[in-house]
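Colleague: the following block contains a protein sequence and its predicted model.
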Amino acid sequence: MKKNLIRIALGLLLALVFFGHAAKFYQISLLNTLDAFVYDARLRLTAQGGVDERIVILDIDEKSLAEVGRWPWSRDTMAALVNKLFDSYEITLLGFDVVFAEPDRSSGLASLESMADGVLKNDTAFQSALKALRGELDFDKRFADALSKRPVVLGYYFTNLDQANRNGALPAPVLQPEDFKGRTVDFTSWSGFGGNLPEFQGKAISAGHFNPIVDFDGTSRRVPMLVEHEGKYYESLSLAMVRVLLGNPRIVPGYPEGETSSGPEWLDLPAEQGILRIPVDEYGASLIPYRGLQGSFTYLPAADALTGRLKQEQLKGKIVLLGTTAPGLMDLRVTPVGSTYPGVEIHANLVAGMLDSSIKQKPSYVLGADVLLLSLCTISLAFLLPILSPLRATVLASGILLAVACLNFLLWSSGLVMPLAAVLSAILTLYALNMSWGYFVETRSKRQFAELFGQYVPPELVDEMARDPERYSMDGKNAELTVLFSDVRGFTSISEGLDPKELTQLMNAYLGAMTRVVQKNRGTLDKYIGDAIMAFWGAPVADADHARHAVTTALEMQAELRTLDEPFKQRGWPALHIGIGINSGTMTVGDMGSKVRKSYTVMGDAVNLGSRLEGITKQYGVGIIVSDSTKALVKDVIYRELDRVRVKGKDEPVGIFEPLGVAGQIDKAAQDELKLWNQALRLYRQQDWDQAELQLYNLSRMCPDRYLYQVYAKRIAYCRANPPGESWDGVTTFETK
């Protein structure tokens, strides 16, 4: 633990930095940017999609401007449009995402009024004619009359640019300070406004502001449902439209149970159909529930409605929002779903979201939950990552990342928004810190181990050893291991038939291929002895399957050798044949040698026996011989018992076997042959020479190239001539190496 104290301290320090951001003691702009990115990505991925048929956007588009004229249109045109929408198309509700702040000047009435008050003040005929025309030329009155007694919601805006900027009239406020029951509210406050002409505001059933909240990155993600102006509270255009649809219910601020000081977390609209609840944040704003990209609502040209070119079913019973997508009218906004998104569609999304109760909420307890989650994750990682291996640290960090992401997504799916960037960044930063710290330490350790063991063991084992270096050393010790010896048969004649360059190339190709097989099976390459290879398993990395890996290596070496036949033939080189001997037992392993040169190797009787077994492979005409001790450790391989032998230097006989392959992978012909051979060997050891010879004859006919059967046929002939006697144990003694 002591060696990890610095890493733990740095981890806790990093955790404290992220804690301060999550607790809002200060803000890290990068994390805010990441949170915005994550929010936008989740919104796009989970957007409902499809077109909402309830809401239609009547678009003052380029086509309409070209046909009707530049904006603003005359009030008699607007009056005609309103009348057309309600009388001919029978719409349900009309909301204006435009403001009518100035009197109409297109009729010329203002000029005539100016003349009537000036140079023609005493002209009775002019005054009389003007009186008769005033009703026809007062386009503002026509528009006001068209608004009267109809479900029309006007739009207006607030501003702080100029406190003296108070044009037009505001609607009646929807809430007073006393409606919040003495609680502190922190709604967006505005000093100025741009409202509609009083005569329009007086005739319209309602009005709402269309101010969005533009975040630090210029993106519109929220709209204030309520804003404050001179101590009174006004609703947004979308909220006003929904209230008109529901019969103008009063707005009831809602608070969490037991909370007595904070502002409302939702607004209730108690209508006949039930209570409609609208989530808001501490600023009285709601997250915009974007359905998808631009075009999630039907757009129809305003000119087509004005001229009657639309079919009634396109608008009948619809909620209609009048707005513009024309670039010149400057109502395009940056949103999570598009960088040039019409402002009018923002209101459409909010109306649909309120009606569907699909607006997501970010309640006040999210701050505490975020701080708690971040603290749990970072503190646990700060203590755990330094003491875990890189693999386990990666699994732990990945698991926590996945769990946090899944939890966040589940909350999102249930309508709750929780910050994600701080906790994810904290986890990744802590992980990166520990991996970077460990990298430099482990790199040094790996370099040391590579110098010590790299020439003996494969790179993956060096990596494994470097993760826990205290477990490994070059000091000598006794251990249960398996050793393998291989040797090229007839190498002397092969070397005599090749020039030195070709011989070098051949040996490099052969030794390279065999070494790859050894290392692939976690073997330790001891040494090359001319054309011979010595390898062992079980050290320096402990290997419970050392015998299995050695036998597998031998089988694969023989198979790999055959793949070299064709390329060797193409180069005019002879095909190689090798003998392999394998033995398992207690061996001494360690760094042995002199000051001049040392080698990590194995020694002992068990090693010598492995070498002897390789030497007698040619006596039986087989490619691999394993001892009975190795066979006992690898039970899922099919073996052909060859003999019981007493090799030079050992008094105790040893059973020797030829591994044929993994059980289940031996074909029927080989199994039948093996069955007959076992019978022949049993008869041979019983000194039933005739029956043994008959079985060998049958086996030789099945496999005429099997030298083993010739060996035993010769032994039977010898035993007939020289009967071994009843004390014969069937052991073959080899006097030479």
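Modeller: Thanks, I have it.
Colleague: make it CA atoms for all contacts and neighbour counts henceforth
Modeller: Fine.
Colleague: residues near the closest residue in space to Leu287 that isn't next to it in sequence, how many?
Modeller: If you skip the residues right next to it in sequence, Leu287 has Arg222 as its closest partner in space, 4.4 Å away by CA to CA, 6 or more residues apart in numbering. Residues contacting Arg222 under the criterion other CA atoms under 10 Å number 22.
Colleague: what's in contact with stretch 608-627?
Modeller: Applying CA atoms under 8 Å, 6 or more residues apart in numbering, the contact partners of stretch 608-627 are 483-487, 551, 554-555, 558, 577-584, 642, 647-648, 654-659, 706-708, 711, 737.
Colleague: ditto for stretch 535-554
Modeller: With CA under 8 Å, 6+ apart as the test, stretch 535-554 has contacts from 461, 465, 472-473, 479-485, 517-518, 521-527, 580, 582, 584, 589, 602, 624, 626, 630, 633-634, 659.
Colleague: go through the residues you listed and flag which are in helices.
Modeller: In helices, defined here by DSSP state H, the members of these are 461, 465, 517-518, 630, 633.
Colleague: quick one: the strands in the stretch 401-550 of the chain, in order.
Modeller: With DSSP state E, counting those that start in this stretch, the ranges of strands along the stretch 401-550 of the chain come out as 477-488, 524-529, 532-537.
Colleague: chain center to the second one, what's the gap?
Modeller: By that I understand strand 524-529. Relative to its parent chain, strand 524-529 has a centroid offset of 44 Å by CA atoms, centre = their mean, to the nearest Å.
Colleague: tell me what that strand is packed against?
Modeller: Other helices and strands packing on strand 524-529, by 3 or more CA pairs under 8 Å, 6 or more residues apart in numbering; DSSP states H and E, are helix 500-520, strand 532-537, strand 598-603.
Colleague: ok so, going back, can you list the strands of the stretch 401-550 of the chain in JSON lines and add distance to Phe126 and mean neighbour count?
Modeller: Conversion of the strands of the stretch 401-550 of the chain to JSON lines gives the following (distance: least, CA to CA, whole Å; neighbours: other CA atoms under 10 Å):
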{"stretch": "strand 477-488", "distance to Phe126": "123", "mean neighbour count": "23"}
{"stretch": "strand 524-529", "distance to Phe126": "117", "mean neighbour count": "18"}
{"stretch": "strand 532-537", "distance to Phe126": "119", "mean neighbour count": "24"}
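Colleague: here's the one I want to compare it with:
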Amino acid sequence: MATRLRRFPLSPLALVLLLAVAGLIALAMRLAEPDYGLPWLYAFRGQKSAPPEALVVGLDKAGVDWLAFSADRLETEAPGLAACLPASVRRELARASNVEDLPRGLLGCLFQALGALDPTTVVIDIHFYGTTDAVNDSLLEQGLRHLHRPILLEKVQAASLGGAAVRERPAARFRAVSQPGFFVVEWRDGDTFRYVASQPDFPGLRSFPSLAAEAEGVPLLLPGTAEPHFRLLNFYGPSGTVETVSFLDILTGHYTRSLAGRVVFVGASHPKGIARRDDFETAWSSSGGGDLAGVELAATGFLNLLHGEALYRLPGAGDWAAAMAVGLAMLALAVAITGFWGAVAALLVAAVYVVAAGAAFASDALWLPIAAVLYAFAPLSLLAAIGLGYRQTSAVLYRLLPRRIAVALVHDHSRTRSDALVTDATVMVVDLVSSTALAEGMSETEYNQKMTQFFNLLNRSVEAHGGMVLKYTGDGIMAVFEARRRSANHAEQALDSAVAIARALDSAAQTGPALHVRMGINSGRIAVGEIGADTRSSIDAMGDAVNVAARLEQMAKQDSDANRTVILVADATIRLTDQWLERSIPVGKRTIRGRQGEVWVFQLEWRPASPS
């Protein structure tokens, strides 16, 4: 990296404001992390196979439609199911149009068929709607008895809030053959990423994932410990990643694989098949769908607990601190280095952090915050690096060129290299007398300091009178004066500036070495533009008026001694001002070397400034 670290270009107040803004950004983006950071981490990790210990038996709309259509001919289409269902339940089944219309007796037959496949347990994520009758309830009870400690859903209203209430299961007879559980996903306007693991209002009620994991022999809690209020979900992929079969395949005997050692989750797997929505947006959702059904969320939570794959975040304010640390490192590099390399350095830090966060997510299920880094600190760092780089480049350009020309070069994008500014102006060429002898009598440092003071004096005087120093010529300058205001007279501005320079040098001689200059001044049409090669150029003024001013400065050296400042002015300048005509001495017509015709030359009279 060719660019060196510069002095940190921010004031203490700006630094405090930057820290405050960074803190607020990190805090705000922490709340948006599930929607803007988590999808990137899943994309980095990719989809992975779900462990085999869970099976989702989906109550889908296609199965409901088939059963309703075939209810009166089940003896030929599904003899086993026909033998399980009495005629009254079949008539009820013929009227079913969605999952919630399925009679409880049919679910009893489903549980009998599942029991024959010997699952570890069955988690039933179903709300029992409709009226209770003896036939359906008896079939449902028989089906539950075929299962090993099945887990039935307790309907919990506003589960994550105080003052909630529990709706009883449809018949007291079911309590003896099942255990209660609940599964509540935190409601939020965005992607789902966690579920309620415990509820202070119902301390004895356990979540589906916890009960299922314990059924598989996983001890979740040590004596005296309590479950957290929420657990994070670690999704394996989009909808259907956890193995899912239709409940119709179980009922009709098409699915015959043993379920030994597996937990079965039964619930609506087709969101459009139920009146009450039970699908949730996740980081794997897309505009084309892919939302996960609640029953698959419960199965995912169970597999996370079983294999120790549940996501976890840094404790306390760790997320905020991590985002702040990375963001401030990016901003510090952007501000300290600036420009292209500052932006590259900041983005490199972001890239390294995001890759590290992705690796930690994939290998250890550690969810590090990246939303603030990607969506806030990266753009801020780019803006800071580019903005400060632009400011520093502009500052350098303003030191090298007159501000007006520098601004035109930076902001006028329509300008080409061959374009030149053509204007009426007065040109002043100034050169220091006996600079070689001055350098001989000083050290290099002293001479540099003296020349810096000299050039500062010239520049202040020129700019104070409306001119601009176009270039430095070794031990002198070329200045240009334009009438940018209607009331201004560029000739008078140049002559006033010349006298001010002479008087300032005379005053400076009171406390240091005497410095004298020779000046040549002329007015006319000039062109200001770039000169040089295609790969490197400089700004210069061109035209006959410029050449005459330069020759007058050389002529002043030849016609005078080194003990005073001499100002020679061409008649083209004198004619533009009345006040200086009487204060100038005609030198006569002079021939300008290399130029045809003669020029009337005047010497400007000036007096030292009166002592104050």
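Modeller: That came through, no problem. Just so we're clear, the structure is a prediction, and the values are computed from it rather than from any experiment.
Colleague: tm score of chain vs chain?
Modeller: Once the chains are laid over each other, their TM-score by TM-score structural alignment, normalised by the length of structure 2 reads 0.55; 392 aligned residues with a CA RMSD of 4.2 Å.
Colleague: coming back round to it: just among the ones in helices among the contacts of stretch 535-554 of structure 1, which is most surrounded?
Modeller: Of all those, Val518 has the most neighbours under the rule other CA under 10 Å, reaching 28 neighbours.
Colleague: which SS class is the closest residue to that residue other than its chain neighbours?
Modeller: The shortest distance from Val518 of structure 1 to any residue other than its chain neighbours is 5.9 Å, reached at Thr553 (CA to CA, 6+ apart). Recorded secondary structure, Thr553 of structure 1: helix (DSSP: H, G, I helix; E, B strand; the rest coil).
Colleague: circling back: for Arg243 of structure 1, which of the helices and strands packed on strand 524-529 of structure 1 is the nearest?
Modeller: With CA to CA as the criterion, Arg243 of structure 1 lies closest to helix 500-520 of those, at 73.8 Å.
Colleague: in the closest one, what's buried?
Modeller: Within helix 500-520 of structure 1, the residues scored as buried using 16 or more other CA atoms under 10 Å are 503, 506, 510-511, 513-519.
Colleague: swap in stretch 431-449 of structure 1?
Modeller: In stretch 431-449 of structure 1, residues buried by neighbour count (16+ other CA under 10 Å) are 431, 433-435, 438, 442, 445-446, 449.
Colleague: give me the contacts around that stretch.
Modeller: When contacts are taken as CA under 8 Å, 6+ apart, the neighbours of stretch 431-449 of structure 1 outside the stretch itself are 7, 11, 381, 385-386, 390, 393-394, 397, 462-463, 465-467, 469.
Colleague: recalculate using a threshold of 6 Å.
Modeller: Applying CA atoms under 6 Å, 6 or more residues apart in numbering, the contact partners of stretch 431-449 of structure 1 are Ala466.
Colleague: again, but for stretch 156-174 of structure 2
Modeller: With CA under 6 Å, 6+ apart as the test, stretch 156-174 of structure 2 has contacts from Lys155.
Colleague: for His347 of structure 1, what are its contacts?
Modeller: Counting by CA under 6 Å, 6+ apart, His347 of structure 1 makes contact with Ser238.
Colleague: Three-state assignment for the counterpart of it in structure 2, please.
Modeller: When the structures are aligned by TM-score structural alignment, the residue of structure 2 matched to His347 of structure 1 is Ala298. When the structure is split into helix, strand and coil by three-state DSSP, Ala298 of structure 2 lands in helix.
Colleague: ok, now Lys131 of structure 1?
Modeller: helix.
Colleague: equivalent analysis for Leu67 of structure 2, please.
Modeller: In terms of secondary structure, Leu67 of structure 2 is helix; the call rests on three-state DSSP.
Colleague: got a list of what it touches?
Modeller: If you count contacts by CA under 6 Å, 6+ apart, Leu67 of structure 2 has none.
Colleague: quick check: it vs Leu106 of structure 2, distance?
Modeller: Summarising the geometry, the distance separating Leu67 of structure 2 from Leu106 of structure 2, computed by CA to CA, to the nearest Å, is 10 Å.
Colleague: cool, Arg518 of structure 2 as well?
Modeller: Relative to Leu106 of structure 2, Arg518 of structure 2 is positioned 112 Å away (criterion: CA to CA).
Colleague: map Ala508 of structure 2 across to structure 1 for me.
Modeller: Aligned against structure 1 by TM-score structural alignment, Ala508 of structure 2 finds no counterpart at all.
Colleague: how many neighbours does Ala508 of structure 2 have?
Modeller: Here the neighbour count serves as a burial measure; for Ala508 of structure 2 (other CA under 10 Å) it reads 14.
Colleague: what about it, distance to Leu27 of structure 2?
Modeller: Separation of Ala508 of structure 2 from Leu27 of structure 2 (CA to CA) stands at 60 Å.
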